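**Q** A predicted structure for the sequence below; I have some questions about it.
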Amino acid sequence: MDTPADTPRDPSVDLHELRRFNRFWVNLICSLDYGRHLPAPFTDTEARVMYELARRQRVDSADLRVTLSLDAGYLSRLLRGFEDRLLITRSRSEEDRRRQRIMLTPLGWEAAGLLEEGSQEAAGTLLSDLSTADRARLLHSMRTIRVLLGEDAEELADARAPRIALRTARPGDLGWMVERNAALYAEEYGFDLSYEALVARIVAEYAEAFDPQWDRTWIAELDGERAGAVMCVRDGRPGVARLRLLLVEPSARGHGVGRQLVDSCVEFAREAGYGEMVLWTNSILDAARGIYQRAGFELVAESAHHSFGQDLVGQDWRLTL
């Protein structure tokens, strides 16, 4: 049974979980040891200092101490070691002669670059075994931790907002498009099996005749889950592209997924050298028609027809690229 939201929590339980996570994270980061490939290895603290020096290019030692929460004496010894290794130069600040300005030397920049490469490799190792959905969950949780414990409310709202990502199709995506088109149109508009047959033919023709110069499919993901799709295909007439099978899952509507899919389709067609883009839809698809209009498409023809078990009004739309 769920615990009511207003039931008092035992603070010791929260502290235990926080400390447990902290031990786990520290051990995980230490196990990566991303400075191990350098000729002269860096400790974790030294790597943090090098990262800050590279990120900010020039910084006062006092600001560095505050940013990294380091003891002044310890930082001074660390910087002296960097200076002995010819990684940094130290000079008086032009703005305040009491302050010490620190900059990386060419050798220091080389070391910082190697540290960054190692850090990227280590991060990639952490993420490589995760599925797309699990990776999105992990990164969302990490943003939330960072914001709740150290950043402002605007960042917090951004961390809680759904994350939209577009990518090109991978194996399995085309089958998913057939399934979701058939299921959604049956549920929302009462379309029969003939619509699934049409979508299957469109997808099969796309896969069989695919040419990356002229054809492209995008999959939209919302927080790591497939949430929409669209195709750009050759129409058969010279210089004409056709937009096909725009789909947005109900759970993803209202987040701009459809707009981003259509915009990507139009941009690709324009860059590929098409002169115009066309599409066919039905008048009952109000949301889709709104997206097409905002993208600049114009209605050029419409006619009544009986298809997919329904009486419909088909519409032809056109966009000059």
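**A** Sure thing, it's come through.
**Q** going forward, measure contacts between C-alpha atoms and count neighbours the same way
**A** Fine.
**Q** burial of Met231, as a residue count?
**A** When neighbours are defined as other CA atoms under 10 Å, Met231 has 25 of them.
**Q** Included below, for side-by-side comparison, is a second structure:
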Amino acid sequence: MSKSVAADQIAAVRDFNRFYTRHLGVLGQHLMDSPYSLTEARVLYELAHREAPLAKEIGASLGLDAGYLSRIVQAFVDGGLVKRTPSPADRRQHLLALTAKGRAAYADLERRSVRDMGAMLERVPETERPRLAAAMATIQHLLGNGPAAAPILRSPRPGDIGWVVQSHGAFYAAEYGFDASFEALVAEIAGQFLAAHDPGRERCWIAEYDGAQAGSLFLVRDSDAVAKLRLLLVTPQARGHRLGDKLLNEAIGFARQCGYRKVTLWTQSILIAARRLYQNAGFELVGSEPHRSFGQNLIGETWELRL
């Protein structure tokens, strides 16, 4: 056992591996009720997605023993799935390609995989599927074999509203010197939303990036015709992924669906990045007024978007 990794962490990964391999049905002799083992299916996948590769290239990609791979390839050749041609660069090596029969076999495997994955995801609530996909991408990213999870927007879960309050308080104190009265205002707004929001006309979005909360935005009713945006935040760690644009576009689209005629918001002139987001989304500055709030001398601004 590695001395630098906790035993409970190793046990958790092993437990997940046992669960997932059992869930995917890869422990049997054949994959997805096909004639092929998991390794054979992976070789077919590589052949279908490469242009005339050498056997050693596939072996290196999959980490397969050369002798084991050679037996798989020979079985595919004997079965009419693969054809071999000598490499022009080295006559001792052979280029591999799927035959028409091999392409049909791969297409059948692909259909089975899509069918089985669809059936598995159908058991997951639709609202939780983006979270599942993001968690898988996070695993792939952290183990060094893929991109970071794509940002997602989702409804709040228990603990998220508390995160919104804490994050606003900490961020605005660090960046702009706001005092505790700002955090109190955020807590009041968030608390009112939790206690009495109308889910048909009001909504909160939590942005998630790489498996962690990364931003927020609330849209609340101001009147039958007017909606108000509140508590827009993108964490410094998640900047550069257009999360602010995604949050605004989602809120504006929802406002249109609800039949609002206008969306309004109140911000401060010093919030340059946020003001740029509002302007790019089509909002117009309709009023400004100096005020003393949150321990600072500020200029408050009202922006509006007609839908």
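**A** Thanks, I have it. Fair warning: this is a prediction, and the values are worked out from it, not measured in the lab.
**Q** Now the TM-score, please.
**A** Overlay of the two chains. TM-score (TM-score structural alignment, normalised by the length of the second structure): 0.66; 257 aligned residues with a CA RMSD of 4.2 Å.
**Q** Which position in the second structure pairs with Ala207 of the first structure?
**A** If you follow Ala207 of the first structure across to the second structure using TM-score structural alignment, you land on Leu194.
**Q** Then Asp235 of the first structure?
**A** In the second structure, the residue paired with Asp235 of the first structure is Asp222, using TM-score structural alignment.
**Q** what's the answer for Ala301 of the first structure, then?
**A** For Ala301 of the first structure, the residue aligned by TM-score structural alignment is Gly287.
**Q** just checking, Val263 of the second structure touches Lys228?
**A** Yes: between Val263 of the second structure and Lys228 there is a contact at 5.5 Å, judged by CA atoms under 8 Å.
**Q** These two - which one has more neighbours?
**A** Counted by other CA under 10 Å, Val263 of the second structure and Lys228 do not tie: Val263 has more neighbours, with 24 against 20.
**Q** who's in contact with the more buried one?
**A** Going by CA atoms under 8 Å, 6 or more residues apart in numbering, Val263 of the second structure touches Val226, Ala227, Lys228, Leu229, Ile252, Ala255, Glu304, Leu305, Arg306, Leu307.
**Q** Which single one of these is nearest to Phe19 of the second structure?
**A** Ile252 (40.9 Å; CA to CA).
**Q** give me the element the closest one is part of.
**A** Ile252 of the second structure is located in helix 243-258, with elements delineated by DSSP states H and E.
**Q** so that helix corresponds to what in the first structure?
**A** Counting by TM-score structural alignment, helix 243-258 of the second structure pairs with residues 257-272 of the first structure.
**Q** List the buried residues for the matching stretch?
**A** In terms of neighbour count (16 or more other CA atoms under 10 Å), stretch 257-272 of the first structure has its buried residues at 257-266, 268-270.
**Q** rewinding a little: which of the contacts of Val263 of the second structure lies closest to Ile161 of the second structure?
**A** Ile161 of the second structure lies nearest to Leu229 out of these, by CA to CA, at 15.8 Å.
**Q** Can you verify my assumption that that closest one contacts Leu265?
**A** Yes: counting by CA under 8 Å, Leu229 of the second structure touches Leu265, with 5.2 Å between them.
**Q** So if I had to pick from these two, which one is more boxed in?
**A** More crowded of Leu229 of the second structure and Leu265, by other CA under 10 Å: Leu229, with 25 against 18.
**Q** Show the contacting residues for the more buried one.
**A** Contacts here follow CA under 8 Å, 6+ apart; on that basis Leu229 of the second structure touches Leu217, Phe218, Leu219, Val220, Val263, Thr264, Leu265, Trp266.
**Q** Am I right that it falls within a strand?
**A** Yes: according to DSSP: H, G, I helix; E, B strand; the rest coil, Leu229 of the second structure belongs to a strand.
**Q** The match of helix 243-258 of the second structure vs the second structure, average distance?
**A** Compared with the second structure after fitting, stretch 257-272 of the first structure has a mean deviation of 2.1 Å; criterion: mean CA distance after the TM-score superposition for the first structure.
**Q** Find the nearest non-adjacent residue to Glu285 of the second structure, please.
**A** Quick fix: residue 285 of the second structure reads Leu, not Glu. Among residues not flanking Leu285 of the second structure along the chain, Trp303 sits closest, at 4.4 Å (CA to CA, 6 or more residues apart in numbering).
**Q** For that neighbour, give its distance to Gly287 of the second structure.
**A** Separation of Trp303 of the second structure from Gly287 of the second structure (CA to CA, to the nearest Å) stands at 7 Å.
**Q** Nice, that's everything, thank you.
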